[in-house]
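Trainee: Quick one, structure for this:
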Amino acid sequence: MKAMAMSVRGMLLGVSEDKDFESGAVIGVRVDLGVRDETGRFRQQSYKIRGAAVGQFTAYMDDVVTLKLTNVSINSYMAGNRPAISIKADNAEIDE
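Mentor: Prediction:
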């Protein structure tokens, strides 16, 4: 599934480089956001952002942010015996 734009809100828990496994080149970042759902359980979701740098996000660590993602690709897959989702975007802006 593709989306032109998407906004997600949560606590920025981590950011790391996303590398191409074949060439070893850095192709973007992986951002981890955490949020509590209606039942009080804590959920964490990762977002891959192509062309971004780790330094764009480190100042917002442990803050609640809204990520505005553009040109989003959403794919589902099986990870072992459980369903998983992959969310990749071409660009992201942060609103605090």
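Trainee: contacts and neighbour counts: CA atoms only from here.
Mentor: Noted.
Trainee: So Q45: helix, strand or coil?
Mentor: At Q45 the chain is in strand, as set by DSSP: H, G, I helix; E, B strand; the rest coil.
Trainee: how about it, what does it touch?
Mentor: 32-34 (CA atoms under 8 Å, 6 or more residues apart in numbering).
Trainee: In this structure E17 contacts R30, no?
Mentor: Yes - with contact defined as CA atoms under 8 Å, E17 counts as touching R30 (6.1 Å).
Trainee: quick one, which of these two is more surrounded?
Mentor: Shown here are E17 and R30; by other CA atoms under 10 Å, R30 has more neighbours (21 against 18).
Trainee: Show me what the helix or strand harbouring the more buried one is packed against.
Mentor: Element membership of R30 [criterion: DSSP states H and E] is strand 26-36. With contacts taken as 3 or more CA pairs under 8 Å, 6 or more residues apart in numbering; DSSP states H and E, strand 26-36 sits against strand 2-19, strand 42-50.
Trainee: want to put them side by side, so please do this one too:
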Amino acid sequence: MKSFLFFLILFLNSSFPVLSQSNLLESVKKNPNEANTICSKFREFNSKGISANDDKAIEYVSKRNNLTPVNAEIFSIYVIGLHCPDII
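Mentor: Next up is the predicted model:
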């Protein structure tokens, strides 16, 4: 019984990042104005030679949306893919 509970807890903990990523994608889909604002900032970064994957850009998204750096990077990828594929 203990090993079953251990595996159940292990499985549940591993599913939260997937749910979190799904919520990030939904937030990008539901807030196109926010995504467009972030695209504009990414274009500004690009004009200065800063990539959207650069630490400075990820930090901007992280602070703006109160996300961890990893989630900010995932969020950025979703924003770029859905709203501004011209960003590098």
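Trainee: How close are the two chains, by TM-score?
Mentor: With the length set by TM-score structural alignment, normalised by the length of structure 2, the two chains reach a TM-score of 0.22; 36 aligned residues with a CA RMSD of 4.1 Å.
Trainee: distance of the residue sitting nearest the centre point of structure 1 from V26 of structure 1?
Mentor: In structure 1, the centroid-proximal residue (CA atoms, centre = their mean) is Y47; its distance is 1.6 Å. Going from Y47 of structure 1 to V26 of structure 1 by CA to CA, to the nearest Å gives 15 Å.
Trainee: cool, S76 of structure 1 as well?
Mentor: 24 Å.
Trainee: repeat for M78 of structure 1
Mentor: Taken as CA to CA, the span from M78 of structure 1 to V26 of structure 1 is 25 Å.
Trainee: Same check on Q45 of structure 1?
Mentor: According to CA to CA, Q45 of structure 1 and V26 of structure 1 sit 21 Å apart.
Trainee: Check which residues of the longest helix seen in structure 2 are buried.
Mentor: Counting residues, the longest helix found in structure 2 (DSSP state H) is helix 2-30. Going by neighbour count (16 or more other CA atoms under 10 Å), the buried part of helix 2-30 of structure 2 is 24-25, 27-29.
Trainee: so how far is stretch 6-25 of structure 2 off the chain centroid?
Mentor: Centre-to-centre, stretch 6-25 of structure 2 and its host chain are 16 Å apart (CA atoms, centre = their mean, to the nearest Å).
Trainee: So V29 of structure 1 sits against K88, correct?
Mentor: No - using CA under 8 Å, V29 of structure 1 is not in contact with K88, being 10.0 Å away.
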